[in-house]
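>>> coordinates only, sequence not included:
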């Protein structure tokens, strides 16, 4: 009888204690992310009609913090920065190859709905807004070898964001996180040079951001 009385206790010990997500919680996540643009480029105008650019993927660490306003509703702010190269795809600019590079800082605020806040596996979906700042733009050596000293700038962007993810408990206050976002980012790249004048190209970057990491209930 005494052995049987221990069964419920042992069963309780064997089951991981859920982290939960409840009103007032602050969740910190540290992720490794892949930022993969699904770019749609216009022509490089006015000199290179029909010639477009493509933008490289990038890998980076990301930090986000979520405040749970209710058991189901959270507000997440992410912070990360990535470097991307842009390359000509055809004609004259395609022969040059890489045209330049830029750093991208896209702070994004989403409102999340946590579907099962009392479960040890907690999926969520979210939507929000994004502001993207471009900085440290730089012309490539190949471009400057072809046409001389060149300046490059990209316009900042406001857009929307969609999100889906899941938290999976490891212990009472630590969990794994898997996350994907789609972010609306539109910019105009301007290339200024004494030989070819001023060229502009509109680029819809619209990246998917795939992340995996670890989270902490603070």
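That came in fine, so what should we check first? Predicted, not measured: the structure shown is a model, and the values here were computed from it.
>>> from here on, contacts and neighbour counts on C-alpha atoms
OK.
>>> list the buried residues for the helix or strand where residue 145 lies?
Here residue 145 sits within helix 141-147, counting by DSSP states H and E. Residues 143, 144 are the ones in helix 141-147 that count as buried (16 or more other CA atoms under 10 Å).
>>> what do you get for stretch 104-123?
For stretch 104-123, the neighbour count (16+ other CA under 10 Å) marks 104-115, 117, 119-123 as buried.
>>> restricted to strands, list these.
Members of the buried residues of stretch 104-123 lying in strands (criterion: DSSP state E): 104, 105, 108, 109, 110, 111, 112, 113, 114, 121, 122, 123.
>>> and the two most separated of the residues you listed?
Greatest spacing in those, by CA to CA: 104 and 121 (32.4 Å).
>>> how about the ones in strands among the buried residues of stretch 104-123 in TSV, adding distance to residue 41?
As requested, these are arranged in TSV below (distance: CA to CA, whole Å):
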residue	distance to residue 41
104	17
105	20
108	23
109	26
110	27
111	30
112	31
113	34
114	36
121	40
122	38
123	34
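>>> next one for the comparison:
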């Protein structure tokens, strides 16, 4: 049987490396059903590892699934809630399924773009200023752009960026002068996830 060469229809690739999530987060906060004036929430940037596997439908088009080793995001109060400090932590597993286009270019540099869907799975939460925290999973749209630098026909270095539009809902109990009150928040995360590492085509 003839070996399948990289970038032919029916071939596969895997990518893996360091990932950096740059959040562009904001959120509304309500306590006991009343929105807190000027209250906001933000999410600290974090780093982790991401892995992508893809399959070439044609020499120019592929479908790819990206998974991240679950990092932990820290949620902080902002605006009138800045003095509250850290509100909670959430460990999440990001996943992106995308259709990618690879322009038919020759040479060592191979760019690609993609459009897909994101699913953010919350695997664990930890209380801070907010007690009994629960964060819902989220879905959204993802845009992707990247480039590979081929070291050999099969091995390459890559840099990749994914812009994700995703929001989640969170709830718990907030301490107030009248005692613990139900607190809810709608968090818009909208991260840009930068990924760099090594890819292998087979």
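Thanks, I have the structure now. Computed from a predicted model, the values in this text were never measured in an experiment.
>>> report the TM-score for the pair.
The TM-score (TM-score structural alignment, normalised by the length of the second structure) is 0.88; 192 aligned residues with a CA RMSD of 1.8 Å.
>>> following the helix holding residue 145 of the first structure, which helix or strand comes up?
strand 150-154.
>>> packing partners of that following strand?
If contacts are counted by 3 or more CA pairs under 8 Å, 6 or more residues apart in numbering; DSSP states H and E, strand 150-154 of the first structure sits against strand 121-139, strand 186-193.
>>> need these in TSV (columns: distance to residue 151 of the first structure).
Listed next are those as TSV, based on distance: least, CA to CA, whole Å:
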stretch	distance to residue 151 of the first structure
strand 121-139	6
strand 186-193	5
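>>> on that earlier part again, return the member of the ones in strands among the buried residues of stretch 104-123 of the first structure nearest to residue 134 of the first structure.
residue 104 (4.8 Å).
>>> quick one, strands of the second structure?
Taking DSSP E, the strands of the second structure run over residues 12-22, 26-31, 34-35, 39-43, 46-56, 61-68, 72-79, 86-101, 109-127, 130-135, 138-150, 155-176, 179-188, 192-201.
>>> once you drop chain neighbours, what's closest to whatever residue of the first structure lines up with residue 74 of the second structure?
Mapped onto the first structure by TM-score structural alignment, residue 74 of the second structure lines up with residue 85. Excluding the flanking residues, the one nearest residue 85 of the first structure by CA to CA, 6 or more residues apart in numbering is residue 101, at 4.2 Å.
>>> can you check residue 18 of the second structure too?
In space, residue 18 of the second structure is closest to residue 49, 4.6 Å off (CA to CA, 6+ apart).
>>> the equivalent of residue 65 of the first structure over in the second structure: neighbour count?
For residue 65 of the first structure, the aligned residue in the second structure is residue 53 (criterion: TM-score structural alignment). Using other CA atoms under 10 Å, residue 53 of the second structure has 18 neighbouring residues.
>>> now for residue 53 of the second structure: which residues touch it?
12, 13, 14, 15, 64, 65, 66 (CA atoms under 8 Å, 6 or more residues apart in numbering).
>>> skipping its backbone neighbours, what lies nearest it in space?
Nearest to residue 53 of the second structure is residue 14, by CA to CA, 6+ apart, at 4.3 Å.
>>> out of all of them, which helix in the first structure is the longest?
helix 2-14 (DSSP state H).
>>> before we move on, back to that, please pull up the equivalent of the residue nearest to residue 53 of the second structure in the first structure.
Looks like residue 14 of the second structure aligns to residue 28 there (TM-score structural alignment).
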